[in-house]
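# 3D model of this:
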Amino acid sequence: MTAELDPSTRRFLPWVVALSFFMQTLDTTILNTALPGMARDLGENPLRMQSAVIAYMLTVALLIPASGWLADRFGTRTLFLWAIALFSLGSLACALSPSLNLLVAARVVQGVGGALLVPVGRLAVLRVFPREEFLPVMSFIAIPGLIGPLLGPTLGGVLVEYVSWHWIFLINLPVGAIGVWASWRFMPQLRRAVPAAFDWIGYLLFSLGLMLLSLALQGLGEHVVGTALSILLLIAGSAAMAAYWLHAARSSRPLFEMALFRIPSYRIGIIGNIFARLGSGATPFLTPMFLQLGLGYAPSQAGLAMIPTVLGAMLTKTLATRLIQRAGYRRVLIANTLLLGLMIASFALIDATTTPWSLALHLGLFGMINSLQFTAMNALTLGDLDEHTASSGNSLLSVVMQLSMSLGVASSSLFLLLFSGTSLHDAAPAAVLLPAFHATYLSVGAMAALASFIFAQLRRHEGSSKAQASTFGEE
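The predicted structure follows:
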């Protein structure tokens, strides 16, 4: 059911949501290029800076399942205003952070706002526009999702090299101020008279499991806590996730519908997403550091070098749907997953003798293959859902995307530490880091390629009738 609104609200609401989407995607990509410079200023090993990335991703993953219920309970305008305010305040706190620990805490605050921006904005659009207008509106809103990654790495490199890393967060403040005003003026206050019941027990168990497992894996990799405590956290996290599974099997309205896992395409798509993104989710974090720490690029050069990746992804968006419809999900995902793994592993061939044009071609091809992978996986996972499972299935996919990418960042950092043979408090020279980066890319590529075994479980007909590219995603 669509809401009756004045013409100005219907006209400018897509712009408000697009602005929020731009804020989130820009922030996600602008940080990676700045991490080595931030590490120097904070007195940290650059290989430890992944915690600033993981903290944001994990916070987003934890809050996505509750975003719809919160919007129904407090209203879309109220929650959207709080989301922008928290995102902006978190950005300010990041800029003022004198240490990595305080930066991580500020990123959590920023992540609370970022987790609510896109889901609440999408929900408002869904309720305002009729079905026949929904697709073109979503396509318009998705444009900033492509512009943000295009500008982010370059802008981050330029700011950290010529001004200060603090400005990668401070630039969010004027954008946030405009967003608050625009939201107050054009975001409708939509809410349900009686919000649907929310599975708080399931949510707490699921969130607790995610947090404990993430802390355990990060603790094992960084050795910031004892091995015994890390193993205890790992066991406790596994127990919490098992408790959630048992709870969901008996609940009449679980956090994520158990019926989702009776849909073969969804089941295979979710599991395949986890393993494929462990590899591909690490590359946006790994590559800017590789260019700076391994090859000696300046931050601005590293940012500019990342542009072909985004351009390749944009080009593939126009071809993905036709390719999937012609070849089918099974063939595309098996072949492309293997190509993705090989492409990531082939970064081990890049060294100081590689020309800028060869690097640009390499990154452009990677962007094309990576984008096709995400588009095919998302369309496969969501394509066979009906109106009863669509909301829960989309929410779980969003959680899995964030979680697996954060685990990919954590695992790539662990590989770097192991292969470089350095501790978290000792900076290794480029002569040591270059072969460590090469070995890490080989390991990450192997992880991504393993997902092809999962997609091989698809039958030829599964998902083939509904091939379509996602119009509102981050890839």
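
# use CA for all of it now, contacts and neighbours both
OK.

# how close does the nearest residue to Glu161 once chain neighbours are set aside sit to Pro36?
The shortest distance from Glu161 to any non-neighbouring residue, by C-alpha to C-alpha, 6 or more residues apart in numbering, is to Pro299 (5.9 Å). Per C-alpha to C-alpha, to the nearest Å, Pro299 is found 8 Å from Pro36.

# I have a second one here; can you model it like the first so I can compare?
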Amino acid sequence: MMSKERLIPLIVAAALFMENMDSTVIATSLPAIAADIGTSPLTLKLAITSYLLSLAVFIPASGWTADRFGARTVFSVAIGVFMVGSIGCALSQTVTHFVVARIIQGLGGAMMTPVGRLVLVRSIDKAGLVNAMAWMSVPALIGPVIGPPLGGFITTYASWHWIFLINIPIGFLGIYLAQRYIDPIKSDNPERFDLLGLVLAGVGLAGIAFGLSVAGLNLLPWEIIAALLIIGTVSMVLYLIHAKRTASPVLDFSLMRYATLRAAIIGGFLFRLGIGALPFLLPLMMQIGFGLSPFQSGMVTFGSAVGAMGMKTLATRIIRAFGFRNVMTVNALVSSVFLAVCALFTISTPLTLILLILLVGGFFRSLEFTAINTVAFAEVEPAQLSRATTLTAVAQQLSISAGVAIGAFSVESTMVWRGMTELSAGDFAPAFLVVALISATSAWFFWQMPADAGAEISGRKAVDIASRKGEKKGAEHAAAKAASETTEDTRDQRLG
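The predicted structure follows:
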């Protein structure tokens, strides 16, 4: 029978795969959905942004909710809420119905991601956490890649309704497995709920995430986008002031005192910002610039997901051999190089070569995600795990929104600089270079971690301790021998 160290990560990964895939699968199906419910694809983009808005608002409440009602219960309920939203999307007859259903999906997704990670760190011993996180990071890599081609395939050969209905059997299976195999762990002394903090943080994160998400997509006038970002920033500043005065903030930034968590959040934000733009830029370049169909471009970009899967069996060994700091620093630079290489793709570049580069790049990106997700909890105390998972989930959500915004802004800036009115393949190269450079800057923050960061998790600590014990034993032996020789010399002198 499969061990808990393998089964629980797969249960969490299945639910997160459903959420990650659903958030991108809709992109290629918008025209068909819009035609069916009698609206335009541009108007229906509100469905995407409303989902991101819901995520930003409800993620801060996930930590307290898990402590109060138990991570297993909240995780199962989150899957159920996501299923309800999925059914609502499939049955929608108007734009309003569809947007409301997407908001309900966002509520479920906001709880699934951080609480799923909390289930792992509370259920798996630290020694097995690297391997568990390696499997849990698969959905974040595969979902955005497989979503567009799957959405195009289902819409073309079946009906767009099945994009959402396929979540139902996956969801039921996830709930069953979670209730059977995940322990009902919850806090014995849940903290007081910070309602004012939730409102301030929710408005702040929603304004920033929503503003960044629509920036560059020509959905709203720039004045409204600027207002959203300003309101969001002001609200977050007010929240930071409020958080210093409360004992149980919904977003506990005091945890940034831990070097490993600080590096995972700041460095991870920059790394994900660059890498997060890839699923947005690459399909657009291949479809608009190279003339490929959504399904064809999706099959090419799927190479990065294959590379990610190939890394899973090696992540633990690599991190144990070289340590978190060395792996994360060097690998951030290597991953950024593979991201920058995408700027060299042209319409004449063989698809086989593109697929190979994406496959190898996916290997290194997946290794980095695994290391970031794992080392974040290396120093966090058990009582602080729920706060830490909430904080990392917020940073991850903002980084993805920012990555898409910067990618879109870079492409539009290139068009203006070149004096072009229509998008072409040549407009994407500078964007890849910009996001690759941003991603590479994360290496500096990873290098600031202690040399033995996460040693207990990586397994290097045991080796080091054994080595130190051997050295100590050798030193003690040498000291005893020297003392013995000194005693013998003294005795000889006395006898002489």
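
# returning to what we had before: comparing Pro299 and Pro36 of structure 1, which residue is more hemmed in?
A count of neighbours by other C-alpha atoms under 10 Å puts Pro299 above the other of Pro299 of structure 1 and Pro36, at 28 against 24.

# quick one: residues contacting the residue in structure 2 that that one lines up against.
If you follow Pro299 of structure 1 across to structure 2 using TM-score structural alignment, you land on Pro294. Neighbour list for Pro294 of structure 2: 28, 148-149, 152, 283, 287 [criterion: C-alpha atoms under 8 Å, 6 or more residues apart in numbering].

# re the thing from before, shared neighbours, Pro299 and Pro36 of structure 1?
Gln292.

# give me the stretch of structure 1 that stretch 192-201 of structure 2 matches.
Going by TM-score structural alignment, stretch 192-201 of structure 2 sits over residues 197-206 in structure 1.

# for the matching stretch, list every residue counted as buried.
198-199, 202-203, 205-206 (16 or more other C-alpha atoms under 10 Å).

# related to what we said a few turns ago, quick check: the match of Pro299 of structure 1 vs Ile26 of structure 2, distance?
Relative to Ile26 of structure 2, and taking C-alpha to C-alpha, Pro294 of structure 2 is found at 12 Å.

# for Val306 of structure 2, same thing?
From Val306 of structure 2 to Ile26 of structure 2 the distance is 22 Å (C-alpha to C-alpha).

# and if you look at Leu220 of structure 2?
20 Å.

# quick one: which of those two has more around it?
The neighbour comparison of Leu220 of structure 2 against Ile26 (other C-alpha under 10 Å) goes to Ile26, with 23 against 12.

# contacting residues for the residue nearest to Leu44 of structure 2 when sequence neighbours are not counted?
The shortest distance from Leu44 of structure 2 to any non-neighbouring residue, by C-alpha to C-alpha, 6+ apart, is to Ala34 (6.4 Å). With contact taken as C-alpha under 8 Å, 6+ apart, Ala34 of structure 2 is in contact with 40-41, 44.

# Ser366 of structure 2 now?
Neighbours of Ser366 of structure 2 in contact, by C-alpha under 8 Å, 6+ apart: 134, 137-138, 141, 307-308, 311-312.

# secondary structure and neighbour count for those - can I get that in a markdown table?
Shown next, in a markdown table, are these (DSSP: H, G, I helix; E, B strand; the rest coil; neighbours: other C-alpha atoms under 10 Å):
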| residue | secondary structure | neighbour count |
| --- | --- | --- |
| Ala134 | helix | 27 |
| Ser137 | coil | 26 |
| Val138 | helix | 24 |
| Leu141 | helix | 27 |
| Gly307 | helix | 23 |
| Ala308 | helix | 28 |
| Met311 | helix | 22 |
| Lys312 | coil | 23 |
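
# what sits against the counterpart of Ala14 of structure 2 in structure 1?
If you follow Ala14 of structure 2 across to structure 1 using TM-score structural alignment, you land on Phe22. By C-alpha under 8 Å, 6+ apart, the contact set of Phe22 of structure 1 is 144-145, 147-148.

# which of these are still contacts in structure 2?
Conservation of the contacts of Phe22 of structure 1 in structure 2, assessed by both residues aligned by TM-score structural alignment, their matches' C-alpha atoms under 8 Å: retained contacts are Gly145.

# rebuild the contacts of Phe22 of structure 1 as JSON lines, extending it with distance to Pro254 of structure 1.
Formatted as JSON lines, these follow (distance: C-alpha to C-alpha, whole Å):
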{"residue": "Pro144", "distance to Pro254 of structure 1": "34"}
{"residue": "Gly145", "distance to Pro254 of structure 1": "31"}
{"residue": "Ile147", "distance to Pro254 of structure 1": "37"}
{"residue": "Gly148", "distance to Pro254 of structure 1": "35"}
